[in-house]
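Asker: Generate coordinates for the sequence data below:
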Amino acid sequence: MAAALRAVRLEVVQDGIALIRMINGDNKWNMPFLNEFGKALDEVERNEDIRCVIFTGQEKFFSYGLDLPWIARQTKETNKRFLFENDAIIDRVALFPMPTIAAMNGHAFGMGAILALACDYRVMRKGRGWFCLPETKIKLTFSPITLELIRLKLHRVQTLRDAAIFSKRYTAEEALRADIIDEAVDENQVMEAAIRYGNEIAGEILDRGCVSAAKDKLYGVPIRAKRDAQLQSMTEKDKNDRIEGFIRGAQFLASKM
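Answerer: From the prediction side, this is the model:
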């Protein structure tokens, strides 16, 4: 199995272990990126021999988050659809029916950090790269889905406070101490460690249905409850104001880049 797209590359690195590598420079999220990422996930799910999937980036970037200049150029309707698809990808990774591992080769900011949190395991490179949720510092807000995922994955109250509210930047060593990641390794050991996790976790074939059901009970149910509660409390004006605020924020930030 191999698929070469402009933003991601899909390959099998060992029997039963798929690798989705983001290859678009700093790997910022826009609609073309989400479309390709979704197609890669589709192909992994179609292959019944795959037992585990690893996500990684290239050079010094795992993923640098939202593509703000792209967002700033889009219409309100396009951005509305983009935000929906953005949440859908994160939800899909969080509930993926097999073990998922983030091989964090470099910077993981914003949606890149949230993608890593959506995975079951996280291995991060020492020496270069930050883990950071910068939303409050750049005047953007989390969606109900991403905020609930962050709450579920960052177990320590202090870590949740510092990361989600005050946008602390974590080195690999700091992220390990804060229980954000599972292992901090040297640059040349990131992929080796991720594959080791894959072999240990999925050494025996796990039933995809059971894995998916367990993840849904742990993550899917509370995420949907939070999303539905917020949506029910929002008027159409509230929803429009959120989209327009998101676009204004992206336009302002893009103008400073």
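Asker: going forward, measure contacts and count neighbours with C-alpha atoms only.
Answerer: Fine.
Asker: The stretch 1-150 of the chain: strands as residue ranges?
Answerer: Assignment of strands within the stretch 1-150 of the chain using DSSP state E, counting those that start in this stretch yields the ranges 2-4, 8-14, 17-22, 28-29, 52-56, 61-63, 65-66, 100-104, 107-109, 121-125, 131-132.
Asker: Could you also give me the structure for this second sequence? I'd like to compare it with the first:
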Amino acid sequence: QFPEIQRSRLESCIVEVLMCRQRARNSLGHVFVGQIRELVSGLQHDSAARVVIFRSLVPRVFCAGADLKERAQMSNSEAELFVHGLRSLMNEIAALPMPTIAAVDGFALGGGLELALACDLRTMAYTAQVGLIETTRGLLPGAGGSQRLPRAVGFAKAKELIFTGRHVGGQEALELGLVNRAVPQNESGDAAHREALNLAREILPQAPVAVRMAKAAINRGIEVDIASGMAIEGMCYARVIPTRDRQEGMAAFIEKRTPRYTGE
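Answerer: Below is the predicted model:
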């Protein structure tokens, strides 16, 4: 059987997670979720991966959310257990040490938007549509959406989008701060992916340990008071002081040349 999730490495330092559950529009079924979890677990300790991009190989779809056909066969307790597992998967994606980018070239609904929200950065085609539609199905976002969307766009707007289940396109998503970059769709249907690659290539020249520590400082600090956040920043800063990359950065500045970072 053709795998529903594939991994591809570009330019040695960019890893792509390729979603290709064609018939079910990348909906989050048991097998599909299990394959993502296995791949994400392998990325946790991949020191060569400096940026990870999540993208779809299914035209006009990023991820359609829950697999409702599977969900309909579950008992209440089975459904609750599955969603708990889905929530933990999104947390694992959010906790990856390197920057992650979701390239949204098509629909990202419900759990599909929750997957994009679990990434650090998002690019989106103007023609794509995103939304947390769970209330239209008698549910609420259960894989992190009720927590990550308010942190991305503010509480009042997040409540409006979740209460109404409304979709938004790329332009509105950009204005809301839901995505970092929105671009016109191209003939090949991969404009957001190309913009994600542009963004990744802007990150690659920077010191890898510093970027990872910056991510850790931001992610941990946002959850605590400012004084505790300052302490977290201090601990992360202390991690980069003894690195060879810091010495290389200083030497390159003095010698007026481009630094050559190795991640050490």
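Asker: coming back round to it: redo the strands of the stretch 1-150 of structure 1 as JSON lines? Include mean neighbour count and distance to Leu176 of structure 1.
Answerer: JSON lines is the format used below for those (neighbours: other C-alpha atoms under 10 Å; distance: least, C-alpha to C-alpha, whole Å):
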{"stretch": "strand 2-4", "mean neighbour count": "13", "distance to Leu176 of structure 1": "33"}
{"stretch": "strand 8-14", "mean neighbour count": "18", "distance to Leu176 of structure 1": "26"}
{"stretch": "strand 17-22", "mean neighbour count": "24", "distance to Leu176 of structure 1": "23"}
{"stretch": "strand 28-29", "mean neighbour count": "24", "distance to Leu176 of structure 1": "25"}
{"stretch": "strand 52-56", "mean neighbour count": "25", "distance to Leu176 of structure 1": "18"}
{"stretch": "strand 61-63", "mean neighbour count": "30", "distance to Leu176 of structure 1": "17"}
{"stretch": "strand 65-66", "mean neighbour count": "20", "distance to Leu176 of structure 1": "21"}
{"stretch": "strand 100-104", "mean neighbour count": "29", "distance to Leu176 of structure 1": "13"}
{"stretch": "strand 107-109", "mean neighbour count": "27", "distance to Leu176 of structure 1": "14"}
{"stretch": "strand 121-125", "mean neighbour count": "27", "distance to Leu176 of structure 1": "9"}
{"stretch": "strand 131-132", "mean neighbour count": "28", "distance to Leu176 of structure 1": "11"}
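Asker: Just to check, Ala103 of structure 2 is in contact with Arg122?
Answerer: Yes: the criterion here is C-alpha atoms under 8 Å, and Ala103 of structure 2 meets it with Arg122 at 6.1 Å.
Asker: anything in contact with each of the two?
Answerer: Ala196 (C-alpha atoms under 8 Å, 6 or more residues apart in numbering).
Asker: Residue in structure 1 paired with Asn198 of structure 2?
Answerer: In structure 1, the residue paired with Asn198 of structure 2 is Arg196, using TM-score structural alignment.
Asker: what about its match, helix or strand, and which?
Answerer: Assigned by DSSP states H and E, Arg196 of structure 1 belongs to helix 190-201.
Asker: Give me the distance from that helix to the chain's centre.
Answerer: Averaged C-alpha coordinates place helix 190-201 of structure 1 at 19 Å from its chain's average position (C-alpha atoms, centre = their mean, to the nearest Å).
Asker: what's the answer for stretch 91-109 of structure 1, then?
Answerer: Chain-centre distance of stretch 91-109 of structure 1: 6 Å, with C-alpha atoms, centre = their mean.
Asker: thinking again about what came up before, and the angle for the helix holding Arg196 of structure 1 with strand 121-125?
Answerer: Orientation check (axes from the mean of the first three to the mean of the last three C-alpha atoms, to 10 degrees): helix 190-201 of structure 1 against strand 121-125 gives 160 degrees.
Asker: and helix 190-201 of structure 1, how far from structure 2 on average?
Answerer: Helix 190-201 of structure 1, aligned to structure 2 and superposed, deviates on average by 1.4 Å (mean C-alpha distance after the TM-score superposition for structure 1).
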